[in-house]
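Asks: Got a sequence here, can you model it:
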Amino acid sequence: MSLKQFPSRKVFDESFVTDHGTIPNERLVGKVYDCELAWEVLENRRTQVQEKTFTILTDGLNDVANNEASRIAINAGLSIDAKTNLPMAIKRYGRTKYLEFRAYVLFLVAFTVVTFIKYDYSNGSMLLQSAQKSIFSIHFDAFDKTKTFEEIVDVDDFWNFFSAGLMNLLFACKYDPKTMVVSDASDAKSGILYVHGQDPLIQPVRIRQLHVDKQSPITCQNNKFMSSELDGCWPAYKAQFESKAPRSGWPAGSMLQYQTGSQLKTFPFGGYNATMIYPGGGYVIDIPLLTKPEEVTSMIEYLKRIYWVDQGTRAVFIDIVSFNSVFSFYLSTRIFFEFMPYGDVRPSYSFRVFKAAYVSGQRVEVILYYMEYGFFALAMMHLLLELNTLRKVGIEIHYSNYYHFFNIVIYAFYFAWLATKVNLEQTPGMLSLNEVFTSLDNLDVNDFEYVGFLYNQAQCLLAFISLFGWLKLLEFPKYISRSTELIIHILWKCGQQCIPWFFILLIIILAYAQAFYLAFGPEVDGFESFNQALSTLVTWTFNVISYRNVISFDQFLASVLFISFQVTYAIILINMFVVTLMQSYYEMKNKKYEDYISSEIRKHARIVLLRWLQILLMFIPSFKFSSDSENDDELIAAKEIAEENAEQEKMNQIVEWSWQEFENVIHQVSMIADSVKDLKAKTNNVLKREYQTDGLLNGKTGDYRRMSVYSLQDRDGRSPDPGPTMGNSIDREYIEERSPR
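Replies: As a prediction, this is how the structure comes out:
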């Protein structure tokens, strides 16, 4: 006999009414359950339990934007299709971020260590300071007083320094003629070989001059009414005015030929406090190594006597290059004198400390050299991976993460570093450092000032790579701590809102720099040019203000400009800046910013961390903390672990509760199955009893009878107990039962 579900109404015909007299109630008298339906309910309930548990663990994932979900899936290595599962993508994304974080930290630490070892300038700084003191401490007689290098103001001071100070610099040490090392013995000789203590020179000392030709008065832009009274003028340096005719020089009676920068292997130069950038050509006098002091003295006296420096001289350069064998540093010293058209002489200088590419006999230097290019190769590999990701997800999705813009900056600086590095290693000066020479005669003179400049440029590019590399590390702390994530997000938002403030500040500084420059001009230090005025205003903005010189020049004008600047900047702009910061902070705080992806990764990271901590604690026999103040860090760490354990216990309780409910459902279904069996047996008994009774009364046996649910009632009108139910009503139908033969 098969059990069927009963229809609810309008299924009884008139014959049934005639036989039984009444129509049964619309409600079921007995409830029969389908086991297959019960197992379907069980499966649905199990799915609901899992979904409820996952919803508790991944609260808020429904708020993830489609672009963000796509980016996560692609970065996790998943293709976006109908089977793509966001929780699975988050899990794999977290694993990918963990591996990326570990690899990036390893790269950053290795890059920092290699850079610090290769460019360790603690000793180079001392060498530089020693060279500066050896020049700035030189004193020479000028009329009735003694001057130093920085006090040179005219041509007479230049010649006095040239004849006295330069001699003291070049002949400070004597050397042994047999071993060519520094010696104080009685037979030691004095010559150009060592400077700055005991550092040997690696090339001759070069003196180079730039000269201009005499021009007509109109060319010099004199007053047209005075042009007829003048026979010519000596203009400021320009390429079209440069003199290229042979000039008298040294040795006596010889003529110096003009040479271009390519012929001299010299590059343009604009030193500290220089008014312009000067080319690398000019008239050159090289003083060979081992030259005696009396020969140099004779040369200086002869050049002074023939007016080698005259009204047309615009610049004189003195190049000295030495090597410190203790720390393997090279030092390029360039002493520079700029001769102004109005008669002033402005001294300047440039010191460059650098190393050779590497010394073939030193393994550490060779390893560090190739590791730099290895870091560049790693950066280019990361660039290829990022281009692949960019191809998959597109620009908009990929760069929705602002930290990817740091990658663009790092790639740009790395390409600039590579170009600078290749240019540095191909310069004649750097190539000459790898050459071995056995004689001090006929040495080539190279522009090591330019070598040092490129070396410092490569260092600066590495500095910016390191800066943005460490800033990019701020992308990962948000996966560890929510407080750190909130702070970083607030900093980003504050920076965005402060951009208009900095723009307004720039306009105000430019306006007041121009006003101060026009008002005080060259009479006040710090405002000789617009660039210096701008620098002074920036210094006033972020440093202590010194306005004594301004007030002493014009008290009324200085008061007006200075007070208005202080009111605009110190009172208005600073307060606006503080208000902007506070407003952006409170906006972020009230919005209750939450990055659901970071939150999920943090949860998984805590679970993994707790598992490892539990494994480690299993091997510790006794684990307790001291209450001493010196163990505060351990107490804080224990507190954090306890909080994490409590959170993990809460999650475990949720999961345990869900599975207990699942087990209850299974138990209920088993009870339902038992009830179905009991109901089946009772139904069979009732049908048999009814059939036998009706058969005896009507005298009919062996035929089929259609019985309604009404016939399932007992004689006293009560229905049999249907047993436990699942709360689902089953529709009534006919039960067709064949009469027993």
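Asks: okay, CA-based contacts and neighbour counts for the rest of this
Replies: Noted.
Asks: At the geometric centre of the protein, which residue do we find?
Replies: Centre of the chain computed as the mean C-alpha position; nearest residue by Cα atoms, centre = their mean is Phe468, 2.7 Å away.
Asks: how much space between Asp595 and Ser483?
Replies: Noted for Asp595: a distance of 12 Å to Ser483, by Cα to Cα, to the nearest Å.
Asks: ok, now Glu663?
Replies: To Ser483, Glu663 is 40 Å away according to Cα to Cα.
Asks: Over to Leu78?
Replies: Note on Leu78: its distance to Ser483, by Cα to Cα, is 30 Å.
Asks: Which one's more surrounded, the two?
Replies: Shown here are Leu78 and Ser483; by other Cα atoms under 10 Å, Leu78 has more neighbours (19 against 11).
Asks: so that one, which of the three states?
Replies: Put simply, Leu78 is coil when judged by DSSP: H, G, I helix; E, B strand; the rest coil.
Asks: returning to what we had before: thought the residue nearest to the centre of the chain was touching Tyr411?
Replies: No - applying Cα atoms under 8 Å, one finds Phe468 not in contact with Tyr411, separated by 10.5 Å.
Asks: re the thing from before, could you check how far the helix or strand containing the residue nearest to the centre of the chain is from the centre of its chain?
Replies: Under the criterion of DSSP states H and E, Phe468 resides in helix 448-472. Its chain's C-alpha centre and that of helix 448-472 lie 15 Å apart, by Cα atoms, centre = their mean, to the nearest Å.
Asks: to compare against the first, here's another:
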Amino acid sequence: MQRCKRWLWGTTLTENTSNNRELFVRTTLRELLVYVVFLVDICLLTYGMTSSSTYYYTKAMTDLFVNTAGEGGVRFQSISTMADFWTYAQGPLLDGLYWTKWYNNQSLDSKDQSFIYYENMLLGVPRMRQIKIKNNSCKVHNDFQDEISGCFDVYNNNKEDDFSFGLINGTAWTYHTEKEIKGSSHWGLLTTYSGAGYYQDLNRTKEESAVALTELLDNLWLDRGTRAVFIDFSTYNANINMFCVIRLLVEFPATGGAIPSYQIRTVKLIRYITTWDYFILGCEMVFCVFILYYIVEEILELRIHKLSYFKSIWNILDIVVIMLAIVAIIFNIFRTVKVDNLLGKLLEQPGIYADFEFLAFWQTQYNNMNAVNLFFAWIKVFKYISFNKTMTQLSSTLGRCAKDILGFAIMFFIVFFAYAQLGYLLFGTEVESFSTFGKCIFTQFRIILGDFDYDAIDRANRVLGPIYFITYVFFVFFVLLNMFLAIINDTYSEVKEELSSQKDELQFTDIIKQSYMKTFMKLKLKKEKISDVQKALHSGSGEIEFNDFRDTLKEMGHADHEITAAFSQFDRDGNQILDEDEQERMKIELRQKRVCLII
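Replies: Sure thing, here's the model as predicted:
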């Protein structure tokens, strides 16, 4: 049992390899080979869930619902007022959602089901939802109270309007909590919005949906209190087995105007249909076996080293990879069950809103998690190749200059954040890339890489703009960045010089050479033994007795048991004598063995 455990889970941390360089290299090599198989499996899993069709599906939906303009020239990205929103909703939106005719005006004959671009089935009905802010949610200055009758604050979750308004009856005029409509919060361009609000589900036909939109427009559904309008719908393409979950958002800030944004998630929610899908299923099973294998390995290492186990960054990385993998496995099972339930409900009631937003969001997070896990899995390869002197240069360089880099980083970010605050205060009111402090930080990183808009800075402040730009480039790019590179280069030179002067330890190539030499020596000895037996056969004439055969080979240094085994193999009648036929068979087999060894 102990031997089996060592063979399966023997690692450099479970074996005593501190004083045995050859055992260390051999154990590391075995770990590397097992890990390469695991890495290939996780790559197949990750890339097996993606397809180039995903991009083109997203592009097709973006072109149709975001970039297509209506008769009035309004497209989604050009919405700047509430009037523009209604023009878009009654024009490009309805035209894109409901396809009832071919390009030659012949009927699609799809009953009341819409197939967008003739290929993408609209699932259920679209939903339009708005979030409002209460009147007098902010305070008007005394000097303007006579002229300004109402005050609607910027969006805040605690100031949401939850009173019925307008026609009062119907979901569009009655407030619904996030729990009631099973909504979820959304991170917009201005702020994060809740999943509550007033909603109107459209219909399965274009005519009925147009009537519903006209009713909303005529009864002033959007007003001064409106802060955001969401349009949600989902499509399914059976050709590529992909779902496209679309959310169009128009934010109405307290400043007036409208800010459009959109989110299109193309995901694969139904997993197992084609032969390739079932191959990926097999890879998933292998992946589960590997995770179980590595869990046992880490437990064994933890039992041996206890708390000192966490001193190594590689051990922590092992745990991170395993934990992410376990979460991915659990979500995979949850997603499969959830999709089956949701599709079953949708097939029973095709006229309801198909809420795939929740699944699409978590599927996207699942894909992101797999991407991060695959990244860590590739980085972990360095753990197994670190026994090579050349491969340790990077880790040694970074480890040795860590303190110098830390001291430099403090100095760098003091200057960097000082310039970020200066840029925000100087240009924040006019230049979009400096409109928030966070954007300032990323803008300054882009300036270091040569990506900047100098004209916008110059227009914002004709005096301080050029001064800000010139001094920032001089101090950060020419001085600080080159100091950082100098620290790295100097440390690398020291590490490389030390490694070149060190005595060469046993390397991976040495193990291969040793194995090759051992195999070569075995083949050489075997070849010599065959030659000796052939000489013994040629030394006799006619029949060869066992005693003569044994005496000849013993003089050449062969053992009794080897001689007896070789003789009895061809002495079929057991009379201790090799006749001419038996000798001939022995010669033929010896020649064949010799040829095989030469090849």
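Asks: Which residue of the second structure is paired with the residue nearest to the centre of the first structure in the alignment?
Replies: Matched by TM-score structural alignment, Phe468 of the first structure corresponds to Phe376 in the second structure.
Asks: Once you drop chain neighbours, what's closest to that match?
Replies: Distances taken as Cα to Cα, 6 or more residues apart in numbering put Val321 closest to Phe376 of the second structure, at 6.9 Å, once the chain neighbours are dropped.
Asks: buried sites along the helix or strand where the one you found lies?
Replies: Secondary structure assigned from DSSP H and E places Val321 of the second structure in helix 313-348. By 16 or more other Cα atoms under 10 Å, the buried positions in helix 313-348 of the second structure come out as Trp314, Asn315, Leu317, Asp318, Val321, Ile322, Ala325, Ala328, Asn332, Arg335, Leu346.
Asks: Quick check: buried residues in stretch 238-251 of the first structure?
Replies: For stretch 238-251 of the first structure, burial by neighbour count (16+ other Cα under 10 Å) applies to Phe241, Glu242, Ser243, Lys244, Ser248, Gly249, Trp250.
Asks: The second one against Val212, yeah?
Replies: Yes - counting by Cα under 8 Å, Val212 is a contact partner of Glu242 of the first structure at 4.2 Å.
Asks: Map Tyr193 of the second structure across to the first structure for me.
Replies: Residue pairing (TM-score structural alignment): Tyr193 of the second structure is matched to Tyr278 of the first structure.
Asks: Its match: neighbour count?
Replies: Number of residues near Tyr278 of the first structure (other Cα under 10 Å) recorded here: 18.
Asks: Please apply the same query to the one 3 residues further on.
Replies: Applying other Cα under 10 Å, we find 21 residues neighbouring Gly281 of the first structure.
Asks: Pull the contacting residues for it.
Replies: With contacts defined as Cα atoms under 8 Å, 6 or more residues apart in numbering, Gly281 of the first structure is in contact with Leu210, Tyr258, Gln259, Thr260, Gly261, Ser262, Gln263, Leu264, Thr266.
Asks: do you know how far it is from Arg247 of the first structure?
Replies: In this view, Gly281 of the first structure and Arg247 of the first structure are 14 Å apart by Cα to Cα.
Asks: mean deviation of the helix holding Phe468 of the first structure from the second structure?
Replies: Compared with the second structure after fitting, helix 448-472 of the first structure has a mean deviation of 1.2 Å; criterion: mean Cα distance after the TM-score superposition for the first structure.
Asks: Taking helix 404-425 as reference, get the angle to that helix.
Replies: 160 degrees (axes from the mean of the first three to the mean of the last three Cα atoms, to 10 degrees).
Asks: can you list the residues that contact helix 448-472 of the first structure?
Replies: With contact meaning Cα under 8 Å, 6+ apart, helix 448-472 of the first structure is reached by 108, 112, 266-267, 321, 332-334, 350-354, 403, 406, 409-410, 413-414, 416-417, 420-421, 423-424, 427, 429-430.
Asks: and the buried residues of stretch 238-251 of the first structure, which of them are in strands?
Replies: Judged by DSSP state E, strands contain the following of those: Ser248.
Asks: Looking at the buried residues of stretch 238-251 of the first structure, spot the one nearest Phe116 of the first structure.
Replies: Glu242 (44.8 Å; Cα to Cα).
Asks: now the strands for the stretch 201-350 of the second structure?
Replies: Here the stretch 201-350 of the second structure has its strands, by DSSP state E, counting those that start in this stretch, at 226-237, 242-251, 259-267.
Asks: could those be laid out in a markdown table, adding mean neighbour count and distance to Glu207 of the second structure?
Replies: What follows is the strands of the stretch 201-350 of the second structure, written out as a markdown table (neighbours: other Cα atoms under 10 Å; distance: least, Cα to Cα, whole Å):
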| stretch | mean neighbour count | distance to Glu207 of the second structure |
| --- | --- | --- |
| strand 226-237 | 22 | 18 |
| strand 242-251 | 23 | 21 |
| strand 259-267 | 19 | 25 |
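Asks: I'd like the ones you listed as JSON lines, with distance to Glu494 of the second structure appended.
Replies: Shown next, in JSON lines, are the strands of the stretch 201-350 of the second structure (distance: least, Cα to Cα, whole Å):
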{"stretch": "strand 226-237", "distance to Glu494 of the second structure": "59"}
{"stretch": "strand 242-251", "distance to Glu494 of the second structure": "54"}
{"stretch": "strand 259-267", "distance to Glu494 of the second structure": "50"}
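Asks: looking at the ones you listed, which is closest to Leu213 of the second structure?
Replies: Within those, the stretch nearest Leu213 of the second structure is strand 226-237; the backing value is 12.3 Å (Cα to Cα).
Asks: Name the residues that touch the closest one?
Replies: Residues from elsewhere that reach strand 226-237 of the second structure (Cα under 8 Å, 6+ apart): 119-133, 154-155, 242-254, 353-356.
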